[in-house]
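Novice: Attaching a predicted model along with its sequence, questions to come.
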Amino acid sequence: MSYRLLLKQTSQLARKANTDPMTGLLNRRSFIEQFETARAHKVTGSFIMADVDDLKMINDQYGHLAGDDAIISVAEALKTVLGEESLIARVGGDEFCAFVPGGVWDVEGMRTAVNVEAARFFQQRGGTSHLHPSVSIGHQACKQNLSFRELVEKTDGSLYSKKRSRSVVAEDIPTRS
């Protein structure tokens, strides 16, 4: 085996170990490591938690492949809206987190942009025109003394508070034939 091939295989294994296979985003472990490195270097910014709205209903009405397409579409939308400088990870089934260096000041505008992009990506993947995947978003400014766990707890509370106050309901979802 050549040295060049060995380097290529090592790089591929490292990429697989650090990313979520469905979305290509960072996995939870890799996100935490990179986030803690940024924090150790005193990088300031915003911590974001995003959750796909009504994923269970999408799975039940359209099937799990449509649910996968919704998750992938939201991942693509987060990458597009938050940009390359941001750390973005899929940390659970339909849950994402991100660290945006410098911060996000218009959270509602960002949420709207993510929803528009998610709907666009979903349609490109062959999704039904009746369904527009959307996200609920929680946001916290990163304070130097808060741990990853504390930020998740605070941001999660913000996310679910917003989700309840909006009474998220899927738009015109017909049943699957």
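Specialist: Yep, that arrived.
Novice: all contacts plus neighbour counts: C-alpha atoms, from now on.
Specialist: Noted.
Novice: Now do the strands in the chain.
Specialist: Using DSSP state E, the strands of the chain run over residues 45-52, 87-90, 95-101, 135-141.
Novice: contact partners of the shortest one?
Specialist: Think strand 87-90. The list of residues contacting strand 87-90 from outside it, by C-alpha atoms under 8 Å, 6 or more residues apart in numbering, reads 20, 23, 25-28, 31, 34-35, 75, 78-79, 96-100.
Novice: all helices in the chain, in order from the N-terminus.
Specialist: Along the chain, the segments classed as helices by DSSP state H run 3-18, 28-40, 55-62, 64-82, 107-124, 148-166.
Novice: Filter the contacts of strand 87-90 down to the buried ones.
Specialist: 20, 23, 25-28, 31, 35, 75, 78-79, 96-100 (16 or more other C-alpha atoms under 10 Å).
Novice: quick revisit: just the strands of the chain: most buried one?
Specialist: Of all these, strand 87-90 has the most neighbours on average by mean count of other C-alpha atoms under 10 Å, namely a mean of 26.
Novice: Next, count neighbours for residue 93.
Specialist: For residue 93, the tally of surrounding residues (other C-alpha atoms under 10 Å) stands at 11.
Novice: try this one side by side with the last:
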Amino acid sequence: MITKSWGVAAAMISTCCVGLAAMEVRHRRDRTIWVARLEDAQLAANTDAMTGLPNRAALMAVLEARICSGASWSLALTDVDHFKIINDTLGHGAGDEVLITIARRLTDSAGDQVMVARLGGDEFALVVPTAPEPTVKLMEHVARAVEVPQTARGLELQVGISIGIAGYTPGLNAVELMRRADTAMYCAKKQPGHSVTWAPHTTPPSHHDVGRRQSRDFAGTAAQ
């Protein structure tokens, strides 16, 4: 009788263990699915839907991480020259095609060590792990790659970009670094196809120029 009882107990324990193991498997599977969905949601929240590049939120997180590293690096902002004309004359669909091509060319030409992000509209950012001087040479290479004629809506277009560069120095925060790179980019747009590195004497845009630029960017937001 005792032996039989132990046999029943053993069977019950075995059944419970099997049940617990099954529950653990289901729990792990559910957790894996939940983690995967969370990762997908986080990825989507940090990705530009049209180009597949990191977006502004992802860029700001990377800038903060870079600042904490204390290493020498630079931020480059790019703006597509005369993008509003493309939108106005060929339509926003053509503008989208141009931006997707530019996103791919920026990524391919900048190299594996450079983060490329789309800020919105026709603006992109590149986080470069070098000081401004070598970054200028890299950006010249990037600009040449972008300028190779491309096709949009059956038409061949040659599209250029203007580039503003700001090197990180200790004490700068992400917002100020973005402002410096943006100021340099504004100066570069006065001579399309060129890059400008921020310096203390770099002149920021006037309120009138900012207004014109914001109007232009607003007109191009449908291409986002």
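Specialist: Perfect, I can see it now. Note that the structure is predicted; figures quoted are calculated from it, not measured.
Novice: How alike are these chains, TM-score-wise?
Specialist: Here the TM-score for the pair of chains, by TM-score structural alignment, normalised by the length of structure 1, is 0.80; 165 aligned residues with a C-alpha RMSD of 2.4 Å.
Novice: re earlier: as CSV, the helices of structure 1 with distance to residue 137 of structure 1 would be great.
Specialist: As requested, these are exported to CSV (distance: least, C-alpha to C-alpha, whole Å):
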stretch, distance to residue 137 of structure 1
helix 3-18, 24
helix 28-40, 18
helix 55-62, 15
helix 64-82, 11
helix 107-124, 7
helix 148-166, 5
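Novice: among these, which is nearest residue 48 of structure 1?
Specialist: When those are compared by C-alpha to C-alpha, helix 148-166 sits nearest residue 48 of structure 1, at 6.8 Å.
Novice: After alignment, which residue of structure 1 pairs with residue 69 of structure 2?
Specialist: The alignment partner of residue 69 of structure 2 in structure 1, by TM-score structural alignment, is residue 41.
Novice: Any figure for the gap between residue 111 of structure 1 and residue 153 of structure 1?
Specialist: 20 Å (C-alpha to C-alpha, to the nearest Å).
Novice: So what's the residue count around the corresponding residue of structure 2 for residue 58 of structure 1?
Specialist: Using TM-score structural alignment as the criterion, residue 58 of structure 1 maps onto residue 86 of structure 2. Residues within reach of residue 86 of structure 2, counting by other C-alpha under 10 Å, total 20.
Novice: Tell me which residue of structure 2 lines up with residue 132 of structure 1.
Specialist: For residue 132 of structure 1, the aligned position in structure 2 is residue 158, judged by TM-score structural alignment.
Novice: burial measure for its match, as a count.
Specialist: Counted by other C-alpha under 10 Å, the residues lying close to residue 158 of structure 2 total 12.
Novice: So it versus residue 118 of structure 2, what's the distance?
Specialist: Residue 158 of structure 2 sits 20 Å away from residue 118 of structure 2, going by C-alpha to C-alpha.
Novice: Kindly report the same for residue 127 of structure 2.
Specialist: Using C-alpha to C-alpha, residue 127 of structure 2 is found at 12 Å from residue 118 of structure 2.
Novice: what about the residue mapped onto residue 149 of structure 1 from structure 2, how many neighbours?
Specialist: Taking TM-score structural alignment for the superposition, residue 149 of structure 1 sits opposite residue 175 in structure 2. Around residue 175 of structure 2 sit 11 other residues, with neighbours defined as other C-alpha under 10 Å.
Novice: Contact partners for residue 175 of structure 2?
Specialist: With contact set as C-alpha under 8 Å, 6+ apart, residue 175 of structure 2 has no partners.
Novice: if we go to 10 Å?
Specialist: Neighbouring residues of residue 175 of structure 2 by C-alpha atoms under 10 Å, 6 or more residues apart in numbering: 60, 63-64.
Novice: Trace residue 86 of structure 1 over to structure 2, please.
Specialist: Counting by TM-score structural alignment, residue 86 of structure 1 lines up with residue 114 in structure 2.
Novice: I'd guessed that match sits against residue 126; true?
Specialist: Yes: contact criterion C-alpha atoms under 10 Å: residue 114 of structure 2 and residue 126 qualify, at 6.4 Å.
Novice: what touches both of these two?
Specialist: Residues touching both residue 114 of structure 2 and residue 126 (C-alpha under 10 Å, 6+ apart): 75, 106-107.
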